[in-house]
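[1] What follows is a predicted structure for the sequence shown.
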Amino acid sequence: MQPDSIVFGGAGFIGRSLVAELLRQGHAVAATVRSDGERLTSWLTGQGVPLDGLTVVQSDITRLDLRLPSVRDVYNCAARFAFGLGLEEARAANVTGALNVLDWAATLPDLRRVVHISGYRVSDSGPSDERLGAYEASKKEADAAVRARARELGIPLSIANPATVIGPGQYLGLADTVSDLWHGRLPALPGGRDVFVPVVDVGYLAAFLAALAEHDDERENAYWILDDRTPVLSHLDRLLAAHMGVRAPRLSVPVGLLRRLPRALTGVDPETLPFLSTDRYDTASADIFAKRLGLRMPPIEAALTTWADDLVAARFGATPTPPGPYGYQTVAGVRTWVAGDRERPAYVLLHGLPLDSGSWEHVIDRLGAPVLAADLPGLGRSGPGPIGGWLTDLLRPVETRPVLVAHSLACLPALQYAAAHPDRLSRLVLVAPAFLQAPASRLSRSRLAALLLRRMPAARLARTIGLTEGPATTPATTPATTAAAASLARPGAARRMIAAMRASHAMRQELRELLDRVSVPVEIVVGSADPLTVDRPVTTIDGAGHYPQLTHPDELARIVAPV
C-alpha cells in the first residue's frame, strides 16, 4: 500500500498521535523516524492501532533524501525541543529542516497541502529575539521562513500553533511544574497569579491536524490551537494539587523578579520565562474550523486531572506508563491512588512499608485475573489521612468476593476488615505479617527512622529493607525501591511512615488475638529468611526475605492463585 500521507517526526509526542489518528481513519501513512522505528510501532500496538497501513522510514529533515511520489499530504511534526540548545543546533532542525520539508514537498506530483507545526508564542506580540532562548527564537524564525518559502513555491500551507500539549507521555514543559508540585518542591508559583499557560489535549490536536489537509480550503492559514478555558496558572496549580492530595503554594514570584534572581536560587530555567505571560491568543479561526467539522475539546478539568494521573502513573517519565485504569479517587475522605478494577476484582492487593501498590506489578502480571490495588493513606502516591474506615470504603463498590492479599504493615487493616466483613472475602493471604515476626529493637527502629528522615537514596533503602536477601539475580535497586525512595522524599512522607510503624508495633498482641477470631480462610506466607516467631501454619518461599513480591513473584503468585 503506497502512502498517501507522511508525518515527519512520527515518533515524537505529537507525531505519533497524529500517525495513530491517520491510520485509524484508513490512511496509508509514512512516518519518519531518526533511528529505529520499534518505539513507534510498539506504542501504536499498545494503543490498539492497526499497522497494516504504516510505512516506517528512517530520515533526518536536516539531510532530507526521500522518494515517496504517492504522498499528497505532508505533516511536519519534527522539531528539536529542549531548553539550553545552542542556536545552530536549534536552527538546524527547526528552521533548515522545516524548509527542507517544504522543498521536498514541492517535488510531489499530487501534493495537496503541507501542515507545519509551529508554536503559540511565535506571534509578533511576543518578546524580542534578544530575550528568547535558542529553541523559541528558532521556532519564531521558522514560522516566518516557512510562510515565505511556501509562497515562493506556491505550496498550500496550514500552520498549526498549538499551546502546551498534554496527554500520556508528555513529560516536558508544564509537566515539570506538576512534578515539582507532587514532590513538594514548589514553594512559590513562578510568574504571578494571572499567568496564562494554555493547554490542548493531544488527542484533540491530532484530530485537528489530520483534518487540515483535507478540509482547509485557504491557500495559507494559521490556527492557534488551545483551550481558552485553561485556568490561569495559579488556579490550575490549585486544581491539580487538590486532585493529587498535595498542598498548593500560597506565594507567587513575579517574572520581573525571577529574571533578576539567580537560577540557583529560583530553580527556574531562564528560557521558560517568556512562557510565563498573561497574553491571550486569537483562536477564532481554529474555533470556526473545529465547529465546522464537529471537533470538540474534552472538558478542561478532566483533561488536566487525567494527564496528572498519567504523569504520576509513569513516575514523571521514570518508568513506562502502566496499563490502566489508574488514578486518584477519594476514599474515606483521602485522595487515594487506585489502580485496577474497583468493581469486580478477583484479588485485592495491599502493600507494606516502605513501598506502594506498584510493588505488586510482577505478581499482577502472573495472576491473570482482575486486580484492585491501592496506595495506603499517607504512603506511596496517596495523600495523607487516617486509615480507619479506609479499606471498608475502598471495597464498598466491589461486587465479587475477592482474595485479599496484604503485605507486612497492611496486614493490620486487612485483618480488621476480614474480621468485620467475613462475607465479603473468599480468602485472606497475609504476606510477611510483621505482627507475627520478631519486632525490631528500639535502637534499630530509631536508626531506620533517622535514615528515612535523611531521605536515603534508593540503593541504600533497598539494602536497609533487606532486598539483598533475595536471589543473586535480584538487583539491590529495583523500580519499586526507586519509587519508594522518591515517595519518601515528599514532605511529611517519612514521618507518616514512622508513625505507621509505631502504630503497628503497638497493636501486635491485639492483632494476634484478632487472627484467632477471623472466620475467613487465612493463609500466611513468609520467606525462609524472614520466619515467624510464633507457631502458626505457614507457606514458606525458599530464599525469600521480607519482600517476596519483589524477589520471588512467580512463587508468590502461585500461592495466591493456586490452580
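    Perfect, I can see it now.

[2] C-alpha from now on. contacts and neighbour counts both.
    Noted.

[3] Could you pull up the residues touching Arg335?
    Shown in contact with Arg335 (Cα atoms under 8 Å, 6 or more residues apart in numbering): His243, Met244, Gly245, Tyr328, Gln329, Pro377, Ser382, Gly383, Pro384.

[4] Quick check: it is in a strand.
    Yes - looking at Arg335 with DSSP: H, G, I helix; E, B strand; the rest coil, it is inside a strand.

[5] Distance of the residue positioned nearest the centre of the chain relative to His546?
    Nearest residue to the geometric centre of the chain (Cα atoms, centre = their mean): Leu311, 2.2 Å. In this view, Leu311 and His546 are 30 Å apart by Cα to Cα, to the nearest Å.

[6] Second structure for comparison follows:
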Amino acid sequence: MYEAERRYFGELAGDRAGGGGDRPALVFLHGLTYDRRQWGPVLRELAVVDPGRRTLVVDLPGHGGSPRRDSYRPAEVAEVVHGAVTAAGLDAPVLVGHSLGGVLATCYAATYPARGVVNVDQPLLVGGFAAVLRRMEPVLRGPDWRDVWNTMLGGMRIEELPPSARELVRTATTPRPDLLLGYWDEVLSRPAEELAAERTAELATIRSRGLAYRYVTGAEPDPAYRSWLETNLPEVTITVLPGSGHFPHLAHPDALARLLAGPSNGSA
C-alpha cells in the first residue's frame, strides 16, 4: 500500500514516501497542465514490486498546489525541483519525467547530482512541434487559446487508454494560458536548432557522468529521432509499451513500475 507524507518541499507541493537503503530515490515530474496525481497508478504498483523505495512526487511550479512563477524556463524550473529534492533530504535521485517532465528530468540530470533519467514519451527535439506551435501562436495568445490545447490533446491518443486512465487524464489537469505560454516560451522564442544544441549538450554531460538514461514510449520512435538519440547517447535504453499513446505510465503502470524497480534504476 502506497502511503506518503504530504507537504511542501522547498517551493513545491509534494508527497514523500519510502524508507532508507542504498537504492537511489525516484523523483517524479508530471507533464504540462497536469499534477502529481498522474503518478498515482505507478506509485501504487511500485509499492507492490519495490516496497520501501524512496520516492518524491511533486507538483511542478504553477501546477496543483505549487505556486506560479513569472518564468518557467527549463533551467529555472530544474533549479526549483532541485530545491525540493534537497528539502526532502534526497541525494542524486533517478528523475522520472513524463512529457514536459522528460525535458526537465534531462535538464536536471545534466546540472545537478543524479543517478539516471527515465524519460516517458518526450522527444527532445522540437523542430516539427515548434513549427506547428508558432503557426498557432496568435490563437494561443487570444481568447480561443483552449483550441490550441484541445488540438494537442487530439494527437495524444487518449482513446487507447483504459477508462480509469482516461478519467485521470480528464480530471488531473488544469490547462491555463499562462502555463502554456510560460512553459512553451522557449519553443516559441528560440530557434529549434538552438534548443537542439542545448539538448545535445545535456545528453553529452549525462553520458560523461555515466548516468543511466531510459526512454519509454508508447510507439516505436521515428527512425530519424531514434538515430539522433542513439548517436548522442549510445547507452540509451529504449522501451516501447505499445497501445498507450502519449501516456505509457497510465496504460501500463505495472510495466513501468517493474522497469523502475529494475537493476538499471538502482535496485540491485
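    Everything's here; your move. Remember, predicted model here, so these are calculated numbers, not experimental data.

[7] Do a quick rundown of the helices in the stretch 1-150 of structure 2.
    40-49, 74-87, 100-109, 127-140, 145-154 (DSSP state H, counting those that start in this stretch).

[8] Tabulate those in CSV, adding columns for mean neighbour count and distance to Tyr2 of structure 2.
    Shown next, in CSV, are the helices of the stretch 1-150 of structure 2 (neighbours: other Cα atoms under 10 Å; distance: least, Cα to Cα, whole Å):
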stretch, mean neighbour count, distance to Tyr2 of structure 2
helix 40-49, 19, 5
helix 74-87, 19, 20
helix 100-109, 25, 22
helix 127-140, 14, 37
helix 145-154, 14, 30
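
[9] For Pro223 of structure 2, which of these is the nearest?
    helix 127-140 (14.6 Å; Cα to Cα).

[10] Can you tell me which helices and strands the closest one packs against?
    Contact here means 3 or more Cα pairs under 8 Å, 6 or more residues apart in numbering; DSSP states H and E; on that basis helix 127-140 of structure 2 packs against helix 145-154, helix 185-189, helix 192-208.

[11] Out of the contacts of Arg335 of structure 1, which two sit at the greatest distance?
    Across the contacts of Arg335 of structure 1 (Cα to Cα), the longest gap, 14.5 Å, separates His243 and Pro377.

[12] Those two: who's more crowded?
    The residue with more neighbours, out of His243 of structure 1 and Pro377, is Pro377; 24 against 21, by other Cα atoms under 10 Å.

[13] Quick one: map the more buried one onto structure 2.
    Matched by TM-score structural alignment, Pro377 of structure 1 corresponds to Pro61 in structure 2.

[14] so which of the helices of the stretch 1-150 of structure 2 comes closest to Val187 of structure 2?
    Using Cα to Cα, the nearest of the helices of the stretch 1-150 of structure 2 to Val187 of structure 2 is helix 127-140, at 5.7 Å.

[15] what angle sits between that closest one and helix 192-208?
    130 degrees (axes from the mean of the first three to the mean of the last three Cα atoms, to 10 degrees).

[16] List of residues touching helix 127-140 of structure 2?
    In contact with helix 127-140 of structure 2 (Cα under 8 Å, 6+ apart) are residues Trp145, Arg146, Asp147, Val148, Pro177, Leu181, Val187, Leu188, Ala192, Glu193.

[17] quick check: angle from it to helix 145-154?
    If you take the same axes, to 10 degrees, helix 127-140 of structure 2 sits at 150 degrees to helix 145-154.

[18] Provide the aligned range in structure 2 for stretch 87-103 of structure 1.
    Going by TM-score structural alignment: stretch 87-103 of structure 1 matches no residues.

[19] Can you get me the start-to-end distance on that stretch?
    23 Å.

[20] now that stretch: how far from the chain's centre is it?
    Chain-centre distance of stretch 87-103 of structure 1: 30 Å, with Cα atoms, centre = their mean, to the nearest Å.
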